[in-house]
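Engineer: just coords:
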């Protein structure tokens, strides 16, 4: 029996990308796969575009949130939806094409043997393309900081492109997440790591967005770095 797979796409002001990313994912023609758009009431019309597409595509589901509450929390609500709707496998990815849908079949093959699969820029074959040297340096430093602080033997702790077996998310108390910003990504990973789930990293080429604007602010990064040590104390 083919596992039920839901791809979670958190969105905010992605009108330039939303149609293309949906079509590319569904164009993979993967059996029993659907998409969940979790939108923060985008003022640019992302939600309306998704609504129109959903009228013609039964494999596209929508979840509208009131106000801009952030990608991390959007992912959490998406996970709850997936668990409540019987998903066996849950994939979370960005909607701006920085995470290429071409890797989804690889994730689904790998998840047969692992509990959590990460799209990694830091393993052999992985790359970070199109971003400035400064941005890439910040990412590497942040990754090293997370690995050392949390003691995780994971090469790319900051990857938001990941594939979960249902049991991983079921084991995590999603209502007890202490992070509010980007560090939600690391917190979910750390929860899975400390519960000793089998985690694999597969190489991906991360490409900087070519359309739309990044939503990540320096303020969010600072809050994220401050939160990381709290995750260690939370599980001590």
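Structural biologist: That came through, no problem. Predicted model only: the values in this text are computed from it and were never measured.
Engineer: Going by C-alpha atoms from here, please, whenever you check contacts or count neighbours.
Structural biologist: OK.
Engineer: Contacts only, for residue 125.
Structural biologist: 203, 204, 205 (Cα atoms under 8 Å, 6 or more residues apart in numbering).
Engineer: For burial, what's the neighbour tally of the last one?
Structural biologist: Applying the criterion other Cα atoms under 10 Å, we find 18 residues in the vicinity of residue 205.
Engineer: Presented hereafter is structure B, for comparison with structure A:
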């Protein structure tokens, strides 16, 4: 499991312990963006006594997507066949990881979803829930996909999935990264399966999500959607022109 961190000193030992207890065979890769609160050093201490825990230190805060890309590259290089994502703040419960693992036999990407039947959120204000639901509806309509929680960050990818979706071409570094990889997976003709999870709002530390971050994500998705629709129109025009020339 790739776990990106920035100022998660209050949570990192706690979440690693929960992952290792829930799934003892799973390896944990902490990708720390030079946290000034010492998160990376805490992770180093854990890794020194647990061969299933690994740490990557990045020299600057480069965004969620950039941290995941770094972690994916490390995991692929080291031969892992299943590569996952999980937040460090406990909102993604390690005790539910088995639900995602069980779905891997019928999927190329498994998403722990808040917005499929059986999924839920805990301790979210109504405004934040409405924003997430509305944002995901916007993604579905604009990008023409059926995934109900394309912004979710609790995931498992098969190795072959990451090898097929051109990670080198990914330019999204913020939270929109999650939607980007869902769209790339579907465009490659691969299978995405959502399983319901209970998402729990963090109890300690500060959330990295803000109104500005959400707005930037929506702007990027809008640009992708418009570009996709334009490409569809051009293809349709070419097909009509081709049919006309055959008459």
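Structural biologist: Perfect, thanks for sending it. All figures in this text were calculated on a predicted structure; none of them were measured in a lab.
Engineer: Need the TM-score between these chains.
Structural biologist: The pair, once superposed, lands on a TM-score of 0.93 when counted by TM-score structural alignment, normalised by the length of structure 1; 229 aligned residues with a Cα RMSD of 1.4 Å.
Engineer: Just the contacts of residue 125 of structure 1: which are in strands?
Structural biologist: 203, 205 (DSSP state E).
Engineer: Could you tell me which of the contacts of residue 125 of structure 1 remain contacts in structure 2?
Structural biologist: Using both residues aligned by TM-score structural alignment, their matches' Cα atoms under 8 Å, structure 2 keeps these contacts from the contacts of residue 125 of structure 1: 203, 204.
Engineer: For structure 2, which residue occupies the most central location?
Structural biologist: residue 153 (3.5 Å; Cα atoms, centre = their mean).
Engineer: Map it across to structure 1 for me.
Structural biologist: Alignment note (TM-score structural alignment): residue 153 of structure 2 maps to residue 160 of structure 1.
Engineer: My read is that its match contacts residue 94, right?
Structural biologist: Yes: using Cα atoms under 8 Å, residue 160 of structure 1 is in contact with residue 94, at 7.2 Å.
Engineer: hang on, the earlier thing: name the SS class of the residue nearest to the centre of structure 2, please.
Structural biologist: coil (DSSP: H, G, I helix; E, B strand; the rest coil).
Engineer: Quick check, it in contact with residue 86.
Structural biologist: Yes: at 6.2 Å, residue 153 of structure 2 counts as touching residue 86 under the criterion of Cα under 8 Å.
Engineer: any common contacting residues for the two?
Structural biologist: By Cα under 8 Å, 6+ apart, no residue touches both residue 153 of structure 2 and residue 86.
Engineer: Now do the helices in structure 1.
Structural biologist: 15-26, 46-56, 71-84, 104-110, 133-150, 166-170, 183-194, 218-235 (DSSP state H).
Engineer: roughly how far out does the shortest one sit from the chain middle?
Structural biologist: A distance of 15 Å separates the C-alpha centroid of helix 166-170 of structure 1 from that of its chain, computed with Cα atoms, centre = their mean, to the nearest Å.
Engineer: The third one too?
Structural biologist: For helix 71-84 of structure 1, the distance between its averaged C-alpha position and the chain's averaged C-alpha position is 10 Å (Cα atoms, centre = their mean).
Engineer: how close does that helix sit to structure 2?
Structural biologist: After superposition onto structure 2, helix 71-84 of structure 1 sits on average 1.1 Å from its aligned residues (mean Cα distance after the TM-score superposition for structure 1).
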